[in-house]
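> Need the 3D shape of this:
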Amino acid sequence: MLFENGTVSALFFASIAMNLLMTILIAIFCVRTRQTKYIALLAFTLLATAYQVFSWCYHSSTELQQALFWLKWHSNTVTLLLIAYYLTFALWLDDRRFIKFTLVVAACGGALLVWGLLKPLPLRFDTISALQHISVFTTEKVAVVRGEPGIAGYFLHAYALSVIGLMMVMSVVTFVSRRRFYGFILLMVVLIQLTGAMIGVLIDNGLINLFYVAGFAVILIDILICFVLAIESLANTDSLYKELDERARLEHAITQLAEGFRVTDSERFYESMLRSLYELSGARYIFIGLKHDDTAVPRINTHCVMKDGVVIDNFSYTLSGTPCEVAAQSEVCVYSEGVARLFPEDKMLTDLQLESYIGTPLLGDGEVDGLLVLLHDTPFIPDKKLLQAIEIFAARATAEIRREQTEIRLRQMAYFDYGTQLPNQARLFEVLNSSYAHSQQDGTTSVMMLFDLDRFTEVNRNYGYDTGEHVLRVLGLRLGNYVGDDIFIARNAGDEFAVVLQNLTAAPEAATKIHWEAIRAIIRQPIDIEGIALVVDCSMGAVLYPNQTQNRYDVIRAAETALQQAKHGGRGSMKLFDPQQLAHLDRQREIERGLVIALQSSAQLSVAYQPKVTQHGQCHGAEALLRWEHPTQGFISPAEFIPVAENSALILKLGDWVINNVCGQLEAWFAQGLPSSFVVSVNVSALQFAEDDFVSTILDTVAKYQVKPANIEFELTETGLLQNMDFAVQRLNRLIEAGFSVSLDDFGTGYSSLSYLRELPLHVLKIDKSFVDKVHDESSAELIRSIISIGHHMDLRIVAEGTETSDQVDLLSEMGCEFFQGYYFSRPLPPHHFLNWCMDGRLSECLLCNL
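Model prediction:
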């Protein structure tokens, strides 16, 4: 080997080492990026290294055959190197026009490679004359083959120059496309490569004595490439940091957007959204606006506005002549600069001297609901990620707007009455709760006015329900016009309406009367019904709260009580709630709760029995009377709890309890010696009497206790029977057929009509205590004589209730009354006392008479 330790050897060694180092660095880029351009560059550096190795071996040969061997591989490597050379720069510049020429370059290089492999001599020569050792650097020699260049050699040089020429064109195009840095690098590479190629041609033609330096040119090329890679790596790192920063900001914004799903307050949701967009874009102004087409000129009413990250007041503006008009017709509208000059009619843009505009429509079901807009006072070019983020935020804002609209529609359905277009009872409760709390807090007074239409059922009956609904609809529209800031009106139920006067600071009673007169005047205005002027009137009850109530739950109850007082006092009037009534209402509620508990335990309830006797005290039977002994309040009068039970339907359970108790007591008495023909009368309420299974339940009960129906007499009042005469007659006949007897209680206090008395199947007629008390009055006495005469004429037994003196008994006996019931003979007695009373010689004669 020549130049083992010389300068040439050092140059080649350094060149090969540098190429290997570049190869390793580029291989690392290949592993990290896996991009085609780095793979091509790796192939180029590997071939460059092989080229330099073959050059070193060739120039250090000592024999001709050895030199020819290495020169042949050296020439063949050149063809492959040129292909990789061109492809690397074409891919690096990412220009499809030059990438397409790679096939031509590869085809020509491939043909030369095949030619070089088949040709016995290297491509550079057709004939070989000798192997010369020429001097370089004065003291060192290198081997060079001398011979005659052939056509293959010329093709090789032409091919190399063609590739270099294409790369020259590539550098010019790169300059033109404003990629001047890459264009400059490519130009340097081309010039270096052209210099190396020209030196090779001169060496082949024997014009200069030098070794091939093209490999060293490749070293410079590799250095330039690595320099470019380093710069690009720094740029990529900086870009990566920026991308990571933008990604972090975007993720933060998306996270905040996701947090917005848990925000129940829409205002906070929009503020959070705009603040996230502000952090992403740095926009001077950001706003969400809703589009309104219900006016002559379409407008945008902002829903939330932010300036420099701070929420400011909302505003409204027309769409015409603004970029928002354009944005409302496209997906995303971007004006990077000069937007104020492009839209001179947009006063906001010109006054605020804004430069850039980004707007995207809020699309719901294909319709534009509104806009999301970002405004900068400097030129601003949004990147792709920001635009994607804006689209995400717009979609979320659209969903929120649609949710709000749906909520409004649902609230409209839930809180408004369809027939009258007024708020309904649910909304009334909300307003009452709110106004009650505010009145307590502020020390003001509010008024609940409850009114309904007088004799409205007659309107439905005479004109039909359609007309009735029309009347309510007309009144709803009138009352809706009366509503004010502190005047709330709702439909409570049916033909009943409620008016709430809020925040009255002085003279609430006077204000109530004024509003009553005004509302009544509104109601009394004629309503046209097919040419007929229909006039309706109303009655009203009012309550002042919190003055007249203890809590908000009493407001409606108090107003209803006042309304009932107004109706009882005469229709077409207004009554203010009497606070004393509240105690009565509370007492009723307390009694109702107590009755429920008493029915569950039964220990508080009992039945007392008051004898029914003849003038001489002979017992004919007894009346069962319910008694309630409260554990803390003591005895509670039936006159107090029975009406409460009737109003709350507890009377049904009480009635069942009494029937079962009476039948059980009769069974016990019969076992103790009481005659089996003994009769106990039981009071039956109208509600109990109207139950479908009343008769069957009674029959099951008497059968359960082995009591005969003849032992039970049912006492009913006139009002309970006359609600439905046909039904009453039918039900009474069923009872009588089953073996029960029937008594008409409190006769004379109700309808007292002979016509119905003649139709009802009865056994006993009871004269009310109110008549007995006045038996000494001539007028009352004549009435009692008439009642007794009518009863006898109808074969009814007559019982006088409430007899308390011997004079009363004597007078009633003279009039023809047969049986008596009252304190004169006995108070109501507990079961064991009653049995003792009966067994005290008072039954025998009566029972023998088979009464």
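
> rest of the way, CA atoms for contacts and neighbours
Fine.

> residue contacts, the nearest residue to Pro631 once chain neighbours are set aside?
Closest residue to Pro631 apart from its sequence neighbours, by CA to CA, 6 or more residues apart in numbering: Gln604 at 7.2 Å. Each residue near Gln604 by CA atoms under 8 Å, 6 or more residues apart in numbering is listed here: Ala598, Trp628, Glu629, His630, Pro631.

> what about the last one, distance to Ala27?
With distances taken as CA to CA, to the nearest Å, Pro631 is found 99 Å from Ala27.

> do the same with the fourth one
His630 sits 100 Å away from Ala27, going by CA to CA.

> Between those two, point out the one with more neighbours.
Higher neighbour count among His630 and Ala27: Ala27, with 19 against 16, using other CA atoms under 10 Å.

> That one in helix, strand or coil?
Ala27 falls in the helix class when you classify it by DSSP: H, G, I helix; E, B strand; the rest coil.

> In this model Leu41 seems to touch it, though I could be wrong.
No. Counting by CA atoms under 8 Å, Ala27 stays clear of Leu41, with 9.0 Å between them.

> hang on, Val459 packs against Glu469?
No. With contacts counted by CA under 8 Å, Val459 stays clear of Glu469, the gap being 10.0 Å.

> before we move on, which element is Ser129 in?
Per DSSP states H and E, Ser129 falls inside strand 127-136.

> Tell me the first helix or strand C-terminal of the longest helix anywhere in the chain.
If you go by DSSP state H, the chain has its longest helix at helix 214-259. Next along the chain after helix 214-259, taking DSSP H and E as the criterion, comes helix 266-281.

> Does anything pack onto that next one? Which helices or strands?
Applying 3 or more CA pairs under 8 Å, 6 or more residues apart in numbering; DSSP states H and E, one finds that helix 266-281 contacts helix 214-259, strand 285-292, strand 299-307, helix 384-415.

> another one to check against the first:
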Amino acid sequence: MFSSFSFGELGTRGLPIDVANRLRRGQIRGTIEQMRVMLLGNTLFAPALSMNAWGQGRDGLVVLWTVAIVLFSWWIFYSWTTYYQTTGSEKDMRGFVIQTFFNSLFWTTGMALFYPVASGDQKAIITAIMAGSLALGTTGFSHAPWAGMTYLAVQTVGNALVALICGLTLGSSTDFLIFVLMIAAGVSLFNATLEGAKAARVAFNNHERLSEKSEVVELLLKDYEEQATEWLWQTDKNGHLLSAPAQVLEMCASQGGQTDSIDLVELLAANCTKAAEEDIRQLQQAFADKAEFHDVRLSIQSPVDGELRWILMKGRPQFERGAFQGFRGIFADATAAVVAERKVQFLASFDGLTALLNRNSIQKKLSELQADDHYAVALLVDLDGFKQVNDSYGHHIGDLLLKKVAERLQENTSENTWVARLGGDEFLVMMNRDEPISAAEISWTAQSICERVSQLAKVEDFVVQVSASIGVSRFPEDTRQGLELLSMSDMALYEAKNAGRDRITYFNAEIQNRLSERNTVIDRLKRAVRNGEIEPHYQSQHVLSDGRLTGFEALARWDDEVLGAVRPDVFISIAEQTGLIVELGEHLLRRACEDATQWAELMPKAPPVVSVNISPVQFARTDVTGLVSRVLHETGLPPELLEVEVTEGVLIASREKIAATLQELSELGVSIALDDFGTGYSSLSYLKDLPLNRLKIDQSFVKDLSRTASNPIVSTIVQLGHNLGLNVIAEGVEDQTDVDLLAELECDDGQGYLYSRAMTKEATSRYIAEIALQASQQ
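Predicted coordinates for the structure are as follows:
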């Protein structure tokens, strides 16, 4: 706020208004406090000057001037008492300086009236009196620099001019000398006044800085007192409080916070809860024994807000010359620490959202099961459709739904039935008995859970519904190791999910075998994908009317050294469930495009199109357009030689997103085929909205075609495709009869064993070379 200043900054320039007011108020008050000295000087000096001017022919002026200056001096003295209450405004300072000006003008007038008519010693005395008045006034106005300099300037200039004029008129060298002395005295006093003003300003600046720091320190101390969690207390030798923190007295409902005659132990004992009885006894014993104590934890129900608070207390006896004087110690607010400790203890055993047992608690209980005298059933419950609730209404609604499900699972549970939340939307209901549990009771409990969970639930402003899939395992029938119940129930739950959800599945050895096999497939599949062991095989596609080759469909094939040949319907579904399909799909697309590039060189006049399936998981997890564009660029395959196959199921999850992606692919020049039309979620709306080029008739419709020549489904699909301007290809063409019947129904193309089985890249290249050779010989 303050910096080094020049003469022009002795005033209030650059200061905030409140600081400037404080500076002016201090200057005015400091000057007024010196007015007694100045009043005494005016009262004595004025008559003294008058006496030396008496008898020089101006006695009337002498009397008039003397009376006027004395009365004026007393008047301004009394008027300045009102200024003492000033706020330090600029107006008050201007008035103060103006009065100072007239005060000094009175003295200069006296000099002008009486000095010219005086002579000899009288002139010397008058000069001395004026010098004394000048010095006394300057000293008196030293607290207010502008007032002091005004007083000094008027007297110095006025008195010096009087002496100079007299010297010029009378030719007296003494007058010239007095003129010089007056100027010298004025300059000297001016410098002294200026230095004093600077010193005063520095002192004021330092005081302001100190005040600012003091205010900050005071605020910090006050904030600390309000926010502190530790407070001092002290008692006399009788245990009566000498001092105590207001926070503790408020919790103990002490009247008005008074500490006089309050017994500390009695006060705490009267306000603590029963849980603190043992600590109170410890405290009483320490006071009786005059012994030091630590970590006495007291719980108090606050009368202010009814909340439970914890105070940690420690104290030490005080002795002076061997005489006991009382106790002194510290109260510490341990509420936050106790709450955190209890929360940690709670979360160690219970679920934070539903307050059910958590996985740790269940595992502990399972580990304690004894096969000789315990019977237990684990019902692992997983909510069907919970992800859609989260996606549609948000996780807040999902959490509230989980709490409702927890409440429903606890309904009608017996004392020996545990309910736990294992995580996410997975719950466990554990039936624990000391005698065998009947199949009827297990079935009734599981059915009851399914019914309660599937009831409509009102969650805030929404009505939501989910169902439950349950996996059941029994102890000791299925296992004699309690901890294995969870994994067995999980296996059964997996089967329930795969079987269509909203059902109950009991664990058996066959399930375990299937899951073991599946786990083996997953492990080998990860290795195969990582090493690129899954290769595309190709099945040819032909025009039905003349058998002309149009392209190939890339089909994934996996021959594992441990598992042997694994069916595509097995490893493709596992790859989709585990997310491996993303890496696998990119590998197959790249290989197919590389192979198709070579085949285009073998048949340059009519290069075959390669058709590659894109999984719904790929659409959901990757940028399919970016992937296809990148692979085409890197392999050099023209976009018109690539066909992307999608199934109807890909449109269900996010139709708008998929439609946009297919439009982008179409704009790249890639053809798009809808695979297995009629077997999934057929809808005419997406047939007209999507940029499709071809419909594929599923082989399940083609295999019975010979027995129903006028098959209405195949005929309808063909006509529908043609009406929409789409090419139609039939899968599963196995003999010439199929060709004839499909051609009769005006189907365009065919694919199946009649033409070729799925071939390796090398066999496909030879197949193309033979066709190219035959074409060249015709």
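
> Got a TM-score for the two of them?
In this superposition the chains share a TM-score of 0.54, using TM-score structural alignment, normalised by the length of structure 2; 485 aligned residues with a CA RMSD of 4.6 Å.

> which helices and strands sit right next to the strand holding Ser129 of structure 1?
With contacts taken as 3+ CA pairs under 8 Å, 6+ apart, strand 127-136 of structure 1 sits against helix 64-93, strand 140-148.

> how much distance is there from the longest one to the middle of the chain?
Using CA atoms, centre = their mean, to the nearest Å, the mean C-alpha position of helix 64-93 of structure 1 is found 73 Å from that of the whole chain.

> which residues of structure 2 does that helix align to?
Mapping helix 64-93 of structure 1 onto structure 2 (TM-score structural alignment) gives no aligned residues.

> how about that helix: buried residues?
Neighbour-count burial for helix 64-93 of structure 1, with 16 or more other CA atoms under 10 Å as criterion, is recorded at 64, 67-93.

> what about the strands in the stretch 501-650 of structure 1?
Listed in chain order, the strands of the stretch 501-650 of structure 1 (DSSP state E, counting those that start in this stretch) span residues 527-529, 532-534, 538-545, 574-576, 605-613, 619-630, 634-636.

> for those, which one ends up most surrounded?
Among these, strand 538-545 has the highest mean neighbour count (mean count of other CA atoms under 10 Å), at a mean of 27.

> Now that strand on structure 2. Mean distance?
Compared with structure 2 after fitting, strand 538-545 of structure 1 deviates on average by 3.6 Å (mean CA distance after the TM-score superposition for structure 1).

> on contacts alone, who are the packing partners of that strand?
With contacts taken as 3+ CA pairs under 8 Å, 6+ apart, strand 538-545 of structure 1 sits against strand 445-453, helix 508-524, helix 554-568, strand 574-576.

> Nearest residue to the equivalent of Arg491 of structure 1 over in structure 2 in space, please, no chain neighbours.
Residue pairing (TM-score structural alignment): Arg491 of structure 1 is matched to Arg421 of structure 2. Nearest non-adjacent residue to Arg421 of structure 2, counting by CA to CA, 6+ apart: Phe427, 4.4 Å away.

> Can you say which helix or strand has the one you found in it?
Element membership of Phe427 of structure 2, judged by DSSP H and E, is strand 426-433.

> I would like the residues contacting that strand, please.
Outside strand 426-433 of structure 2, the residues that reach it (CA under 8 Å, 6+ apart) are 374-383, 409, 416-422.

> repeat for stretch 285-298 of structure 1
Outside stretch 285-298 of structure 1, the residues that touch it by CA under 8 Å, 6+ apart are 274, 277-278, 299-308, 318-320, 368-376.

> can you tell which of the strands of the stretch 501-650 of structure 1 is closest to Tyr51 of structure 1?
Judged by CA to CA, the one of the strands of the stretch 501-650 of structure 1 that comes nearest to Tyr51 of structure 1 is strand 538-545, at 104.7 Å.

> what's the angle between the closest one and helix 554-568?
Comparing the axes of strand 538-545 of structure 1 and helix 554-568 via axes from the mean of the first three to the mean of the last three CA atoms, to 10 degrees yields an angle of 140 degrees.

> in stretch 190-207 of structure 2, what counts as buried?
By neighbour count on 16+ other CA under 10 Å, the buried set for stretch 190-207 of structure 2 is Phe190, Thr193, Leu194, Gly196, Ala197, Lys198, Ala200, Arg201, Val202, Phe204, Asn205.

> how about the nearest residue to the third one, chain neighbours excluded?
Spatial nearest neighbour of Leu194 of structure 2, excluding adjacent residues (CA to CA, 6+ apart): Pro145 at 7.3 Å.

> quick one: the strand holding Phe427 of structure 2 to structure 1 mean distance?
Superposed on structure 1, strand 426-433 of structure 2 shows a mean distance of 2.9 Å to its aligned residues (mean CA distance after the TM-score superposition for structure 1).
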